[in-house]
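A.B. asks: Need coordinates for the following:
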Amino acid sequence: MSLDGLPHHRGGAEALARLLARALLAGRWQPGDAFPRELDLCTHFAVSRNQVRNALASLTATGLIERTAGRGSRVREVSEWHLLDPLISDWMTGIESLDPKLVREIFAFRYSAEPVLARLAAQAAEEADLERLEAAFHGMTRTAASPEARNQHVEYDVAFHDAIYRASHNLVWRQMGHLLRPSIIALIQGSQAQVHRFHDGLDDSLTRHGRVLEAIRRHAPDAAERAAREVLRRTAIDLGIVTDTHPVIASATEPES
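C.D. replies: From the prediction side, this is the model:
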């Protein structure tokens, strides 16, 4: 497989693993594809075979590729990738775009999990939690109308969802939120790229987030769960996973019943 277009490599095996992993996560190579040979990687990046082998060992350990003696390496199915491994979480940080199949898998998890989290937050949120949610929402509102503040808007959006994870007051969910943060950022960046093209999209997104905040503030679990699901429904529309003609999203990976 061609390595043309990949950025220059500087650093050791960890940096090379990060470069190759980010290309995989962005969809440069698809599941089942042959992965570049050790010798080709050595030549292209002008590095030692030992450095290449150490980098490939990291990709293998995180489930991204499978290596077979005498047959080289192949990209594994997305279902085999260890998406909650801290290494993959680190590799996702700052990535501009993810493979569409990976986007759908991450979204499917969020659509299943975050409405439940909003319900927990409505039940357990304390004053400090509400202050974090309100600060994030006000930041989203303040930066929504300015294309120049798009990065700030994304940061506030991520902070809003992070505050919901924290407000659940469940240690495991909070840790999950930390590990998923880079993938959540990637999804929000993708949806915001579409939302910022249309002012009505921004207004709609803010309205939906505001309903989540209000339901949590009122300690109304049912309303919080419904409102969080509607936020994610808007995200699915912006990402092109469904169209706005769908009344409900049952799953990103299974047809509606």
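A.B. asks: can we go C-alpha only for contacts and neighbour counts from here?
C.D. replies: Will do.
A.B. asks: how about the strands of this protein, start to end?
C.D. replies: Along the chain, the segments classed as strands by DSSP state E run 34-35, 65-68, 72-75.
A.B. asks: what would those look like in TSV with mean neighbour count and distance to L117?
C.D. replies: Listed next are the strands of the chain as TSV, based on neighbours: other C-alpha atoms under 10 Å; distance: least, C-alpha to C-alpha, whole Å:
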stretch	mean neighbour count	distance to L117
strand 34-35	20	39
strand 65-68	18	33
strand 72-75	19	33
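A.B. asks: Let me have these in CSV, adding distance to S58 as columns.
C.D. replies: As requested, the strands of the chain are exported to CSV (distance: least, C-alpha to C-alpha, whole Å):
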stretch, distance to S58
strand 34-35, 14
strand 65-68, 9
strand 72-75, 13
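A.B. asks: Here is the second sequence; please produce its structure so I can put it next to the first one:
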Amino acid sequence: MNKRNPLSQTSSLAGVIEHRGILGTALGNLGTRIVGGEWSVGDAISKEADLVDELNVSRSVIRETFRILGAKGLIRSRTSDGTRVQPRNQWRLLDPDVMEWRIKAGDTNSLLEDLLKVRIVLEPSVVYTATSCANDEDRVRVEKAWEAKVKTFEDVNTPNSELRRNFIETDLDFHRAFIGAIRSELLDQLFSIIEAALELLLDLQMKAAGYTVEMIGMDKSHELHEEVFNEFIAGNAAGAEIAMRELIKRAIEDAHQGFELLKGNQSG
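C.D. replies: Next up, the predicted model:
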């Protein structure tokens, strides 16, 4: 299984690359400040020469940073008008960089609510369709994903940090297996975008709970995942849809609990 870092700046979404070193630092600095509201929509951000001095980087780094921020929809640069902040509806909100900057800027709760809305709208329908059209190969894939998830859940020997990583991976693999059963390239691409968001969400939930699965209600969550799995294997599409909806509702409760813990840790 490939190891993923949910807080990295990479994504399966084409065109998003990881930015390291001086460029990555400058990009993260300005991106976080923009999404955090240091400059309002339509405002001209600091001049190139001022940013060179402030960030202690070259003009080429600032220009490349502007280019990347423009590609992500955050700014627009024009010779006659300078570099200005774009309206929020122009931002690529599912870009993993933008999501991470929102978190760093303190916009975590808004991001969380958006992600959970996507899940409650999308995933019950996905599992309904997957259950309706799955063949034997699809069922085997889902079974293997479920077995891996159970193994992680029952693991009592792995250190918490590694267990958290395994939990995230097996959870995503389980949900991804239903997507695969539908055989839709468009849906595959959509999940690839959402997956980056889900990794961030799951990682933050687990961190909020101090790296232990029990603290964010994983016992009940595991039972609900099992109900989804059982209804899928039984070929009960309606039952699988209902079970997934209950699972996402529980995930919403767990997420809110986790972020309350995180808020308390930050203020303490």
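A.B. asks: that older thread, can you say which of the strands of the first structure is nearest to R174 of the first structure?
C.D. replies: strand 65-68 (29.2 Å; C-alpha to C-alpha).
A.B. asks: and that closest one, what other elements does it pack with?
C.D. replies: Contacts defined by 3 or more C-alpha pairs under 8 Å, 6 or more residues apart in numbering; DSSP states H and E place strand 65-68 of the first structure against helix 49-61, strand 72-75.
A.B. asks: Next, count neighbours for R197 of the first structure.
C.D. replies: By other C-alpha atoms under 10 Å, the residues close to R197 of the first structure number 11.
A.B. asks: mind listing what the residue most central in space within the second structure touches?
C.D. replies: When C-alpha atoms, centre = their mean is applied to the second structure, the residue found nearest the centroid is A197 (1.3 Å). Contact analysis of A197 of the second structure by C-alpha atoms under 8 Å, 6 or more residues apart in numbering lists 94, 96, 99, 115.
A.B. asks: ChimeraX command to pick out the buried ones of those?
C.D. replies: Buried residues within the contacts of A197 of the second structure, by 16 or more other C-alpha atoms under 10 Å, are selected in ChimeraX with:
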select :94,96,99,115
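A.B. asks: So which of the contacts of A197 of the second structure is the closest to R84 of the second structure?
C.D. replies: The closest of the contacts of A197 of the second structure, once distances to R84 of the second structure are taken by C-alpha to C-alpha, is M99, at 20.2 Å.
A.B. asks: I figured the closest one was touching S110, is that so?
C.D. replies: No: M99 of the second structure is not in contact with S110 according to C-alpha atoms under 8 Å; the separation is 10.5 Å.
A.B. asks: quick one: the residue of the first structure positioned farthest from its centre from E38 of the first structure, how far?
C.D. replies: Distance from the centre of the first structure peaks at G70, with 35.3 Å (C-alpha atoms, centre = their mean). As judged by C-alpha to C-alpha, to the nearest Å, G70 of the first structure and E38 of the first structure stand 12 Å apart.
A.B. asks: What are the boundaries of the helices in the stretch 101-250 of the first structure?
C.D. replies: For the stretch 101-250 of the first structure, applying DSSP state H, counting those that start in this stretch gives helices covering 127-143, 150-167, 171-195, 199-217, 221-238.
A.B. asks: Relative to T62 of the first structure, which of those is closest?
C.D. replies: Among the helices of the stretch 101-250 of the first structure, helix 171-195 sits nearest to T62 of the first structure (C-alpha to C-alpha), with 14.3 Å.
A.B. asks: Now do the buried residues in that closest one.
C.D. replies: 173-174, 177-192, 194-195.
A.B. asks: try stretch 50-60 of the second structure
C.D. replies: In stretch 50-60 of the second structure, counting by 16+ other C-alpha under 10 Å, buried: 51-52, 57.
A.B. asks: Please convert these to a markdown table, extending it with distance to H225 of the second structure.
C.D. replies: Output for the buried residues of stretch 50-60 of the second structure, formatted as a markdown table (distance: C-alpha to C-alpha, whole Å):
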| residue | distance to H225 of the second structure |
| --- | --- |
| L51 | 49 |
| V52 | 51 |
| V57 | 49 |
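A.B. asks: Sitting in helices, which of these do you find?
C.D. replies: Using DSSP state H, 51-52 are the members of the buried residues of stretch 50-60 of the second structure that sit in helices.
A.B. asks: any idea which of the buried residues of stretch 50-60 of the second structure is the one closest to A181 of the second structure?
C.D. replies: V57 (48.7 Å).
A.B. asks: how close does the residue in the first structure that that closest one lines up against sit to D40 of the first structure?
C.D. replies: Taking TM-score structural alignment, the alignment pairs V57 of the second structure with V47 from the first structure. Separation of V47 of the first structure from D40 of the first structure (C-alpha to C-alpha): 10 Å.
A.B. asks: Next: G12 of the first structure.
C.D. replies: 17 Å.
A.B. asks: ditto for L16 of the first structure
C.D. replies: L16 of the first structure is 14 Å from D40 of the first structure, by C-alpha to C-alpha.
A.B. asks: where do the contact lists of the two overlap?
C.D. replies: With C-alpha under 8 Å, 6+ apart as the test, L16 of the first structure and D40 reach no residue in common.
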